[in-house]
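K.L.:
The sequence isn't on hand, but the structure is:
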């Protein structure tokens, strides 16, 4: 089963041409970078936990306790859904705008409402925890002045030890903004 949210398409292939918008169909929502090792490791841990819950549910089913089996199955499905949602978290771009997908909420800003997309130095959350560190963040400045949480930070689960990947992803999102933003 293909998982398109895990692929970065041709943007990071060594043989791909060095262009900012390498995608064939700009109407599809794309994440212009690969998920980071911390995010993938957390999702893998959740899927491993779900497999243990399913195994426990199978043992309970063989023991003949149907309500316990249903609880285990329901809990495993919730954990699997959380792992898949965790893999979708990040910044997504298309011809229509830029989208910040969080674990619970999603914010979409059309390109005609974007004044600028830029990288700034500011305190950022470390791996999404309340602790902040000084770092870089890719922010969207709206025309109306509404605050949008940072799209990417160099201390999130995708870029914690990958500064070069953060720079490449930020440049790619900025290129999408320059291409489709109306001044």
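P.N.:
Okay, I see it. Just so it is clear, the model here is predicted, and its values are computed rather than measured.

K.L.:
From now on I want contacts and neighbour counts done on CA atoms only, so please keep to that.
P.N.:
Noted.

K.L.:
In this structure, which helix is the longest?
P.N.:
helix 37-63 (DSSP state H).

K.L.:
Tell me the buried residues in it?
P.N.:
Within helix 37-63, the residues scored as buried using 16 or more other CA atoms under 10 Å are 38-40, 43-44, 46-47, 50, 53-54, 56-58, 60-61.

K.L.:
What is the nearest of those to residue 141?
P.N.:
Nearest to residue 141 among the buried residues of helix 37-63 is residue 39, at 26.5 Å by CA to CA.

K.L.:
Quick check: that closest one vs residue 152, distance?
P.N.:
When distance is defined by CA to CA, to the nearest Å, residue 39 is 13 Å away from residue 152.

K.L.:
adding another structure so you can compare the two:
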């Protein structure tokens, strides 16, 4: 089974001046970086929990309580869905625009609405929790929201980049290349 998110870093490592965006099919939504170890570890723990709940559902169903077994099976499916959604969280790019996928929402900014993408020093949330620390963020300034604060797309202290500053720089540079390529097109 191909796992396209595993090739994202390798593709950006091989960037040359001839080919600033190393993907053949640019119309597909793709994440220009690999999911970070914190995100993958949380998803793995959720999948481990789901396996225990599925095992409990089988035991409950075999014991004769099919309704309770079905409820446990539903809970396991909910946990699996949460793990998969957690792996999809992040910034995605295509020729259509820049998409920010969060756990409960998804926002897409067409390239025509993007004024600027830049990396700034600012207080950022640590692993998405309310606690803030000083870090870097890739912010998006949109044309259709001139008075709003710039939207942080990536931060150095998110689940993808905590402890990986080089990966953050590479991902931010990649998104900025996409923005420069398609913002004026």
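P.N.:
Cool, got the structure. The shown structure was predicted, so the numbers you read here are calculated from the model rather than taken from an experiment.

K.L.:
compared with the second structure, how much does the next helix-or-strand element following the longest helix of the first structure deviate?
P.N.:
Per DSSP states H and E, helix 37-63 of the first structure leads on to helix 66-88 as the next helix or strand towards the C-terminus. With mean CA distance after the TM-score superposition for the first structure, helix 66-88 of the first structure departs from the second structure by a mean of 0.3 Å once superposed.

K.L.:
Name the surrounding residues that touch helix 66-88 of the first structure.
P.N.:
Contact with helix 66-88 of the first structure is made by 5-6, 35, 39-40, 42-44, 46-47, 49-51, 53-54, 56-58, 60-61, 101, 103, as judged by CA atoms under 8 Å, 6 or more residues apart in numbering.

K.L.:
mind redoing it with 10 Å?
P.N.:
Residues outside helix 66-88 of the first structure that contact it (CA atoms under 10 Å, 6 or more residues apart in numbering) are 3-6, 31, 35-36, 39-40, 42-63, 101-104.

K.L.:
Ok, stretch 53-65 of the first structure next?
P.N.:
For stretch 53-65 of the first structure, contacts defined as CA under 10 Å, 6+ apart pick out 47-52, 66-77, 79.

K.L.:
Mind jotting down where the strands sit in the first structure?
P.N.:
90-94, 97-101, 106-110, 114-125, 132-142, 152-153 (DSSP state E).

K.L.:
most neighbours per residue, which of these?
P.N.:
Among the strands of the first structure, ranked by average contacts under mean count of other CA atoms under 10 Å, first place goes to strand 152-153 (a mean of 26).

K.L.:
Could you dump the strands of the first structure into a markdown table with distance to residue 176 of the first structure added?
P.N.:
Shown next, in a markdown table, are these (distance: least, CA to CA, whole Å):
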| stretch | distance to residue 176 of the first structure |
| --- | --- |
| strand 90-94 | 7 |
| strand 97-101 | 9 |
| strand 106-110 | 12 |
| strand 114-125 | 9 |
| strand 132-142 | 12 |
| strand 152-153 | 15 |
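
K.L.:
among these, which is nearest residue 181 of the first structure?
P.N.:
Residue 181 of the first structure lies closest to strand 114-125 among the strands of the first structure, at 6.5 Å (CA to CA).
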